[in-house]
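Peer 1: I would like the atomic coordinates for the input below:
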Amino acid sequence: MKSFTENYMKAFVSEKVNLGRLSCVTAATAMLLMAGVARGAEKPKVVEIPVRAIDAKEAAKVSYTRDIKPILDASCSECHSSDEQKGQFDASTVASLIKGGKKAHPAIIPGKPDESAMVQYLRGQKEPQMPKGNSKLSADELHLIREWIAAGAVDDTGQAGLASKSPAASSKKANTAASLNVGDPAMQKALNVLMFSDDNKARLIAQRAVRTAYLPKVPVPPKTSGPTLNVIDQFIVGKWEQAGLKEARNAPEVCSDTTFLRRIYLDLIGVIPTVEEAQRFLNDKSKDKRVKLVDELLARKEDYAAHWVPFWEDALGSANVDKQGGIPTHGNYRNWIYQSFVENKPYDVMVAELIDPLMPGYQKPFISEANGKRTVAAYIQNETHTLTIQSAANVGQVFLGTGMKCASCHNHFLNKEWPQARFLAFGGMFATNDLESIRCEKHSGQFVTAKFPFELPDVPEEMPKEYEPRLHRVTQLLVDPTNPRFARTMVNRLWKRYVGIGLFAPADDYRLDQPPSHPELLDYLADDFIRSGYDLKHTIRLILTSRTYQLKYDPALEDHFDVAKPTEARYFRSPSLRKLTAEELIDSIRLATAQKLDPKKRLYLNNASTALTRALAKPASRNEISTSRSEDVAVVQALELLNGEEFYQAIYSGPVLDEAAREKEVSKAVDRLYWAALNRTASSKERQVTEKLLGANAVGVGPAKTESSEQVWIDDELPRGARMDGTGGAKNAWKWVTKEQGPVFSGERSHTQGGKGEQRQHIAIGANPGLRVGATDVLFTYVYLDPKNPPKEIMLQWSQGGWEHRAYWGEDLIAFGTANSTTRHAMGALPKAGEWVRLEVPAQDVGISPAEEVDGWAFDQDGGKVYWDKAGVVKRAMNPNREPLGDVLWALFTSPEFQFIR
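Peer 2: Now for the predicted structure:
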């Protein structure tokens, strides 16, 4: 063994073994071997597990099926199962336990727990202590095993309805059922809908009403002496008092109105307020103005919905295409997410529409072909075993806040709540049949019966055999009010979104061995969320109107999650600092520089990935499921904010600089910039420093003459390096027209469409160098519509490494891009036929990025005859008075006050 280890070690050192290509088990084994050599293969220390006296009456209540087997499955099955029997020992049945293995037979002696070899191995009285290489059993788990053996090691396999005492099974424990009062008119109505409605959405909502009766009593908020605004504060202050913190006697201050204003705007609609909105709120003297502002912003349903879209696109893996490189995506859910939040759709209904094919609003898979093979873009993918378990893991992560993926090919290394069999049983609910147990790519030929991982009261145990009913059943159980993780996961996400760190953390790793910081508050919020009808706005309002949310940021009191200390207490005496997302940052800059933000130009609608958006952690594509963006501030981000062309254009081309430059006094110009960026006036010190900076550069403010220039890109010839393409191919798509052949506006010829079909296009692509377009520049071209044969629609498209920028006139028939976004921007009616008309499109309207060159221009039409001529860009000259003011604005936008939610 030693020589094998040493050779393996040498292979690693000489880089002959690539860890990245090894399976996780092999890599883990290799690293353990390396660690063993480094320590001289020292003998592992015995972990002492305290034991206590056994009560015969309590021992008689312990069940093998409900209490003991989950512990053994979680801790022992990896090495001692029916298909993996190290030491010839199988721990999967009572009979095999009694039989024992090579070193100890029997492993258990009924009635004599401390004489049983299994107990001795678990306690470390015999070597090696079990489970070998994994965390040892808790005192409670060992006590249960000893109790069961003392009571005779009764095998109750197959018996139903057994009450559980096991910590490992506590997450599956059924809630105490309340008796249903059918005499209640509301309950009777819900039962009638369940029995007679054909609408599955109505049935789901009625089922929710009936199942809510099973919920246990909600935790009672503690009585406290500290300042509180609602029930949330009672739980928070109650813990301060319980822990004897000084804040219980001297409560932290709430934040200023200015801080609250920016915080609430960014949290609810994802952008800062305009100057007018900020001044209106700050000048309001009413005591309840904060609550009124929360309600006002929640009522801006389109802005509220737009702010939620990026989070859910990341969480669902939503893509703007149905396949990438021939591989199907999870589907495109952008419009559905947006509309769901505009409607404030109940959260359980929203989740059901993703998974349940029997729901009227079900998001159907998109079926297409790639390389002659059928592809299915869908949220639930089950074309293969791997895709099925990935879908189940994604559902578990996003909607149950539970990391199951590590249990897909072996028992979870870090969370023994998830043996592989339990996860595969859950995965089978998303498949057309039960899943095979495949351990580390080794097929067993054994199939795991599909089963929901949590025991819910009074639900059918049998799983439907057909695929659609099976998805319907897993959806019912997933969103059921008695599911111990569904509602809790969502309210925890809301808490993390608005306070900065979850009641349990990480938010995707809800587990039994790491309790929430405030379990009673989590239970209360989940119960309240369910009883509100899974109304997200209801719970959001409750959080945002609490004093806890409104506390002043204090780095000395800020909570943090340390993976090395997962159970370290959190008290929420200060919110946690939160970095703005790419969407929040860029949209807020656009709003600040223009004092308005067109909803059609919000960043989430732009599918283009730029150096700036990538540096700000906006994913270039959503191949991985994610419920949070990186909070790290990387060097590449700092470089983009310092030197990036796109960031420069966004700041220095905005109209706010023109307005500031027209001020006659420097102090007023400075104040205008502070109000636009930070929603407050500059302090006397800030004004002094800024005026000194402007004075040092000898910059005066006031009007200055600006000029624009026109740069023609396409006229009688294509741009350098560009090639023709389009409908009918390069030879047929593009047709040049001389003055003798048709209308010409500029030069010697125009161009028209040559290919056949109703919807046609001709393209110039591959220009090198490309066309550089600034943020305030305007794209233009000239068009002539044949009055005898006009089209129904015309469209222009621009490529910046991909065709994601479009504007159209007339009917919305050419279905490229996403409606009402920069990828398909409506410009109005068709231009007048029978004459040359100049079309102009502001670059910002179609999401053209100043950071990248335009390398292609496409001319599209639906029907008719269309002629095109001179095309290019109108470039706006920069006002020299604006540049130093732009430097001030840049400093404000890169300051921590702007970059973070405080």
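
Peer 1: going forward, measure contacts between C-alpha atoms and count neighbours the same way
Peer 2: OK.

Peer 1: Now do Leu268 against Leu503, distance only.
Peer 2: 20 Å (CA to CA, to the nearest Å).

Peer 1: To compare with the earlier structure, here is another sequence to fold:
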Amino acid sequence: MIRRFVGALALGGLSIMALAAQKPQKAVSYQRDVLPILKKNCSSCHSNGAKQGDFSLDSREAILTGGKTHPVARPGKGAQSYLIELVTTGAMPPQGTHLKASEVEVLRRWIDSGLPFDGAAESEDAAWTPPLALVDVAVPEGTGNAIDRLLGLYFTEKRVAVGAPVSDRAFVRRAYLDLIGLLPSPAQLNAFVWDTRTDKRERLVASLLADTKNYTEHWLTFWNDALRNDYVGTGYIDGGRSQITGWLYSALESNKPYDQFVRELIAPPSAESEGFIKGIVWRGVVNASQRPPLQAAQNIGQVFLGVNLKCASCHDSFTSNWKLRDAYGLAAIFADTPLELVRCDKPTGAMASATFLWPELGVVDGSAPLATRRTQVAAALTSRANGRFARAIVNRLWTKLMGRGLIEPNDELDNKPWNPALLDWLALDFVNHGYDLKHTLAQIATSRAYQLPSQGLAKERPAGYVFTGPAVKRLSAEQLTDAISTLTESWPTPVETLRINKGAVSVPKRTGKLLFDSGLMRKGDKAVDIALRGEEVLALVATDGNGNSNHDWANWIEPRFVFESGREISLRELAPLSTTTGFGTVQTDKSVVGKPLRLGEKTYTRGIGTHANSVILYPIPRGATHFRALVGPDQGAVDEAPAEVSVRFAVVEASRALTQGRAALTTADAFTRALGRPNREQTVTQRQTVATTLQALELTNGPLLATRLKQGVRAWQAHGAHGEDILTGLYQTALSRPPSEAERTTVRQTLGGKWTPENLEDLLWALLMSPEFQLY
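Peer 2: Just a heads-up that it's a prediction; the model follows:
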């Protein structure tokens, strides 16, 4: 599918992919680009006082002086520098992995540019030692949000001229996407724009955070990434990893205090939340540094403290002050047996002592049972005295709303914040308000700082980052998927539409009314005759009663909707909204294995054959008053099954929201994976936002998007809208504004005045690809 609108339709400029391709190469930064390479490969021999060959990397002057033989770098002449020769030929480092070609290129460009050392800024940041306890920051006097009063001092110091807040339309779109992950509808947008109250922005933020369902289903993505929670079994090995979806949904829905939230993950009070801490065994023992106790230390340090213990799990870290004994001390808390320190896969003979990273926060009894040790470390971790715990989460929340953290990267809280006072004030305010995540989100979202125009990070100053407003953010895979669902009125079916467990049907409060439950059936049939109550969707559910038979064939015989007049419509004549099946696929007029439909001694010619577990969703025709059918396990399965057949049938009636699954609640597909949704085989706290070739291919030729575009055009036309009405509606829904006259003219000219389904598909696709749609 090649879209004619690329370069032709003025919908906000170049495509996302084109912007990525044209992005100029950044100047090499010593702090950002060079120092990590040197620390990883060279520091053990040439830094922190070590001077093998009389060569030190501790200063620019030392690098220019060189070692015993001759200088190693010639400013402006990277290709002719001895350092490049050494790392290119593999002579250095003498042991371990040689530098990648990309790393050599960074060093060469650094030398070509004159070896800039980020001098004073580097020295100041290197000397930064983050305090453990939170600092009680005095907020300047005045009115308004404390964040803005603190930033007032910062802006003065940095000589930043603060601009005017964004327009109402831009603010509404930003707040909706950030807080609940959805586009505002035109009606919601207009209601806000026409509101004349001076506190309407604060009211909007409060109402969005009070939208419990959408808030929960948006922030599930954030926590699924961080906690490696997924909906399918792939990667759940060693018998340790299990879903925590139900617990996590409930915790977000109830806005569980964050300290309690974390304690229940680390020291689970029940099986509901144990999937995180038990999931540490998932990766298996690749080497000594990946043993389950060390994975526990790494995950807990990264997610809850912004501490990177991966290097320190193998040797004393070259990139931070964390030592091997620190990582092993935390790991020993989660070990079933005594833990020997292993340095670079070589046993040292020394044994680890169970110790929290900051022993002053609480003693862990290494001889106590595992459950007790977990409780003790959870208490130390969430202690009010542990400022790192609160700093880590408020920094992540700031990053989600502002596009860039107070500390970057989020998992390296040993780095200096660009505003330490603001970070500590946010963290202490968070603690003082009962570790309330929504409170901190409201503090940030109601600040004037959040309402400033978005800034491109490419404008970062040579001397370091200076905050001038939120960074431009790109829609995440889930936000983009939900936005496409909104525009096309086609939503995927959520994973947990109906929770189908062994021998039981559990209907969450978000789904609907359980109208029929057959109980466990091993043979025979039961009649279904239920009155409908005016909902929009009917779900036919078959669950597996014993969970171990391939022969749980479920038959729905002559399923039909009945009207007051006596007229009937067979479900065989209707297209299902969605189907989720067990083994095989849904069959019409035959069993799931293609044999005649049989219940007991009778054979039927009209019906639906499926397999437990399955859910089939149908739209309820307007005016239908009853649903009738005959259900039971297929007799063919009863006759040939080596084990006893058991099936349980249920019928659930609900609103169409039953079929509207937010992307966070669906399993990953090719589209969301291409757009950056991780496979959750690793902890992910910040996703990459740079456009990739795979994304370009998926957005231009992907079959999933092509199908959704066709569905969207049909949905808009079904409303009776045509031409200019669809154009206006699409713009208002996608971009929160009507099209300009210039855009209308461009569309008419490009379409040749023909509003065909194919042309409308192209128009919809062009809107989806525009930077104005994907960036905010």
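
Peer 1: that older thread, what about Leu268 and Leu503 of structure 1, which has more around it?
Peer 2: Leu503 (26 against 23; other CA atoms under 10 Å).

Peer 1: Spit out the contact partners of the more buried one.
Peer 2: Contact analysis of Leu503 of structure 1 by CA atoms under 8 Å, 6 or more residues apart in numbering lists 492, 495-496, 516-519, 522.

Peer 1: What is the equivalent residue in structure 2 for it?
Peer 2: Counting by TM-score structural alignment, Leu503 of structure 1 lines up with Leu406 in structure 2.

Peer 1: Which residue range of structure 2 does stretch 642-650 of structure 1 align onto?
Peer 2: With TM-score structural alignment as the criterion, stretch 642-650 of structure 1 aligns to 700-708.

Peer 1: can I assume Ala139 of structure 1 is in contact with Pro50?
Peer 2: Yes: contact criterion CA atoms under 8 Å: Ala139 of structure 1 and Pro50 qualify, at 5.9 Å.

Peer 1: So between these two, which is more surrounded?
Peer 2: Ala139 (14 against 11).

Peer 1: What are the boundaries of the strands in the stretch 351-500 of structure 1?
Peer 2: 366-370, 373-377, 435-439, 442-448 (DSSP state E, counting those that start in this stretch).

Peer 1: Can you verify Ala676 of structure 1 is assigned to a strand?
Peer 2: No: assigned with DSSP: H, G, I helix; E, B strand; the rest coil, Ala676 of structure 1 falls outside any strand and is helix.

Peer 1: Neighbours of it, how many?
Peer 2: Count around Ala676 of structure 1 with other CA under 10 Å applied: 26.

Peer 1: What does it correspond to in structure 2?
Peer 2: Using TM-score structural alignment, Ala676 of structure 1 pairs with Thr733 in structure 2.

Peer 1: Give me the distance between that match and Pro739 of structure 2.
Peer 2: Taken as CA to CA, the span from Thr733 of structure 2 to Pro739 of structure 2 is 11 Å.

Peer 1: Next, work out how far apart the match of Leu503 of structure 1 and Asp424 of structure 2 are.
Peer 2: 10 Å.

Peer 1: Over to Asp58 of structure 2?
Peer 2: 31 Å.

Peer 1: Between the two, which has more neighbouring residues?
Peer 2: Neighbour totals were compared for Asp58 of structure 2 and Asp424, and Asp424 leads with 23 against 15 (other CA under 10 Å).

Peer 1: what about the counterpart of the more buried one in structure 1, which helix or strand?
Peer 2: Using TM-score structural alignment, the equivalent of Asp424 of structure 2 in structure 1 is Asp523. Per DSSP states H and E: Asp523 of structure 1 is located in helix 519-531.
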